[in-house]
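next one to model:
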Amino acid sequence: MKFLKWILIVFAVLGILFFFVVSPYMRTQTKKHSPEQTVTYDKNGLDLSVNYSSPSKKDRIIFGELVPYDVVWRTGANEPTTFSTKTDIKIEGKNLPAGTYSLWTRPSRQSWSVIFNKNIPTWGVSILSGGKETTRIIEEDLIEVEIPTEQTSETIENFTIDFDMQHELYMLMSWDRTLVKVPISK
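This is a model prediction of the structure:
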C-alpha cells in the first residue's frame, strides 16, 4: 500500500513538472522555428484578424508529404490557427457569425476544404499521436467550404496568411507553390 502511494506521488510530481516546466519550454522552442503571426483587415465595415504560426519550407516537399493530402491540417504550426470577426460575414456564401474560430484545412491536389470550428483547443495536434492527429472536435465544425488551389510563380518559403481586396475580399493562404483564395463578404 505504501509503494502504491509513492508511485502515485511520483506520477503526480511528473505530471506537474510536465505541465508547468516541460510544456511551456516546448512551446517556446517550437515558436522559434514557426513564429507567431497576426494579420488584420479593418476596412469596409469589417474587422477581421487571423493568428497563426508560420513554419518554413526548408527544402522540404510540403503538400503531399509534410502536410499529407486529404487529411485535416491545423493550418500552420503549434496552436491551431484562429480566425476572428467582429461582424457577421459570409465565407464562400455561407454565414459565419461574429466570433473567434479555429481554422482547419484539408489540402488536396486541386482544392482545399477550409473549416471554421467553434472550439479552440490549446494545441493543434495530439502529442500521443506523434503529431499525426489534430485536436479538432468535428462536431464543433460550423462551416466547411471547398476552395480551388492556384499555383504561384515563385516558391513561398514561409506559410503565410493575408487579406487581399481586389473586386472582393479574400483571405489568402500560401506556402511552397500553392495559393488558396477564400472569398469573404458581408
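
use CA for all of it now, contacts and neighbours both
Fine.

quick one: name whatever helix or strand follows the longest strand anywhere in the chain.
Taking DSSP state E as the criterion, the chain has its longest strand at strand 141-165. Going down the chain from strand 141-165, the next helix or strand is strand 169-185, by DSSP states H and E.

so what touches that next one?
The contact list for strand 169-185, computed with Cα atoms under 8 Å, 6 or more residues apart in numbering, reads 57, 62, 89-93, 112, 147-164, 168.

with stretch 66-86 instead?
By Cα under 8 Å, 6+ apart, stretch 66-86 touches 27, 30-31, 34, 46-55, 60, 63, 97-109, 120-125, 134, 159.

next step: the residues you listed restricted to helices.
Among those, the members found in helices (DSSP state H) are 27, 30-31.

so which residues make contact with the longest strand of the chain?
39-41, 50, 54-58, 76, 91-92, 94-96, 109-118, 169-182.

next, the buried residues of it.
Within strand 141-165, the residues that count as buried by 16 or more other Cα atoms under 10 Å are 141-142, 144, 147, 149, 156-163.

and it with strand 169-185, angle?
Per axes from the mean of the first three to the mean of the last three Cα atoms, to 10 degrees, the angle that strand 141-165 makes with strand 169-185 is 130 degrees.

could you count how many residues lie near the residue nearest to residue 55 when sequence neighbours are not counted?
Nearest residue to residue 55, sequence neighbours excluded (Cα to Cα, 6 or more residues apart in numbering): residue 34, at 4.2 Å. Residues lying near residue 34 (other Cα atoms under 10 Å) number 18.

structure for this one too, so we can compare:
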Amino acid sequence: MKNTKLFLLAFALVAATSFSAFAQLQSPAASPAASVSQVVGFTKISIDYSSPAVKGRKIFGEIEKYGVTWRAGANAQTVIEFSTPISVGGKNLRAGKYSIFMTPAESGEWTVHLNSKAASVFTYMKDGKIDEEAVAKDDAVSFKVAPTAGNTERLQYHISAENNKVAKVTMAWEKYVVSFMVDTQVDQKLEQFKSQF
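You can find the predicted model right below:
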C-alpha cells in the first residue's frame, strides 16, 4: 500500500512537471533568426537576419512591392558588420555595423542600401511602410546590382571569400538572387603596415 502511494505521488509530480514544461513551450518562429560570417583577408564580415519562407506566396511584386524599399529580411533589421574598413559600391566604409535595405525592381537593377545607423527598421516606418527618404538620408552607400534567377524557399544570406581579398555577399529568396562585392582592402592594409616600419 505504501509503495502504491509513493508510486502515485511520483507519477503526479512527473506529470505536473511535464505539463508545466509543455505549457511553456512556444511554437517555432515563422521567420527564425539566422546569421552567417566569413573572414576575408583581414576582415570578418557578419550578417544577422531573420529568415522568412515563401510558403506558396508571391513575394516580390506582391508582398514586397517593386520599387518600394524593403528591410532585406523579416522582423528586425538585417545587419551587416565589418571588423575593419572596407570598400563597397565604390565607397570606403569604416568598420562597424550597417543595416541592409533593398529596393527590388521588376526588371533591371535593384538598389542595395547600407544604412549607417544600423537603426531598428521601425525607425523608418511611416504609415505602415518604410519611409524611403529617411532610409536614403542615412545611407552610408547605395548602389545598383543586377539580380539573377533563383529558387529559394527560405531567405538566405551567404558570404564567399572569392580570392580572399574580395567577398561576395549574396541574398537569395523566392525567384531572385542578389549579390554584391565587398573589397576588404587587403593590399592597402599591407601597405599601411609596411609604411610603419
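
TM-score for these two?
Scored against TM-score structural alignment, normalised by the length of the first structure, the superposed chains reach a TM-score of 0.75; 155 aligned residues with a Cα RMSD of 2.4 Å.

among the contacts of stretch 66-86 of the first structure, which ones are buried?
Buried by 16+ other Cα under 10 Å: 31, 34, 46, 48-55, 63, 100-108, 120, 123-125, 134, 159, out of these.

coming back round to it: can you tell me which of the contacts of strand 141-165 of the first structure are classed as buried?
If we count by 16+ other Cα under 10 Å, the contacts of strand 141-165 of the first structure have these buried: 40-41, 50, 54-57, 76, 91-92, 96, 111-118, 169-171, 173-182.

residue range for stretch 91-98 of the first structure in the second structure?
Stretch 91-98 of the first structure lines up with residues 88-95 of the second structure when matched by TM-score structural alignment.

list of residues touching the matching stretch?
Contacts for stretch 88-95 of the second structure (Cα under 8 Å, 6+ apart): 81-87, 140-143, 181-183.

kindly recompute the last result at 7 Å.
With Cα atoms under 7 Å, 6 or more residues apart in numbering as the test, stretch 88-95 of the second structure has contacts from 82-87, 141-143, 181-183.

if we go by neighbour counts, what in stretch 186-197 of the second structure is buried?
So, applying 16+ other Cα under 10 Å, buried residues of stretch 186-197 of the second structure: residue 186.

distance between the ends of stretch 136-150 of the second structure?
Using Cα to Cα, to the nearest Å, the end-to-end distance of stretch 136-150 of the second structure comes to 28 Å.

please read the previous query as pertaining to stretch 140-159 of the second structure.
End-to-end distance for stretch 140-159 of the second structure, by Cα to Cα: 20 Å.

that older thread, just name the closest of the ones in helices among the contacts of stretch 66-86 of the first structure to residue 17 of the first structure, please.
residue 27 (14.5 Å; Cα to Cα).

from residue 36 of the first structure, how far out is the closest one?
Plainly put, residue 27 of the first structure is 11 Å away from residue 36 of the first structure if you go by Cα to Cα.

cool, and residue 90 of the first structure?
From residue 90 of the first structure across to residue 36 of the first structure, the span is 26 Å (Cα to Cα).

what comes up buried for the helix ranked longest in the first structure?
In the first structure, assigned by DSSP H, the helix with the most residues is helix 2-17. The neighbour-count check on helix 2-17 of the first structure (16+ other Cα under 10 Å) flags nothing as buried.

quick one: it to chain centroid distance?
In terms of Cα atoms, centre = their mean, to the nearest Å, the centre of helix 2-17 of the first structure is set 35 Å apart from its chain centre.

what's that helix packed up against?
Where contact means 3 or more Cα pairs under 7 Å, 6 or more residues apart in numbering; DSSP states H and E, helix 2-17 of the first structure is not packed against any helix or strand.

count the residues that sit near the corresponding residue of the second structure for residue 72 of the first structure.
Counting by TM-score structural alignment, residue 72 of the first structure lines up with residue 69 in the second structure. If you count neighbours by other Cα under 10 Å, residue 69 of the second structure ends up with 24.

what residue in the first structure is paired with residue 58 of the second structure?
Per TM-score structural alignment, residue 58 of the second structure is aligned with residue 61.

cool, thanks, talk later.
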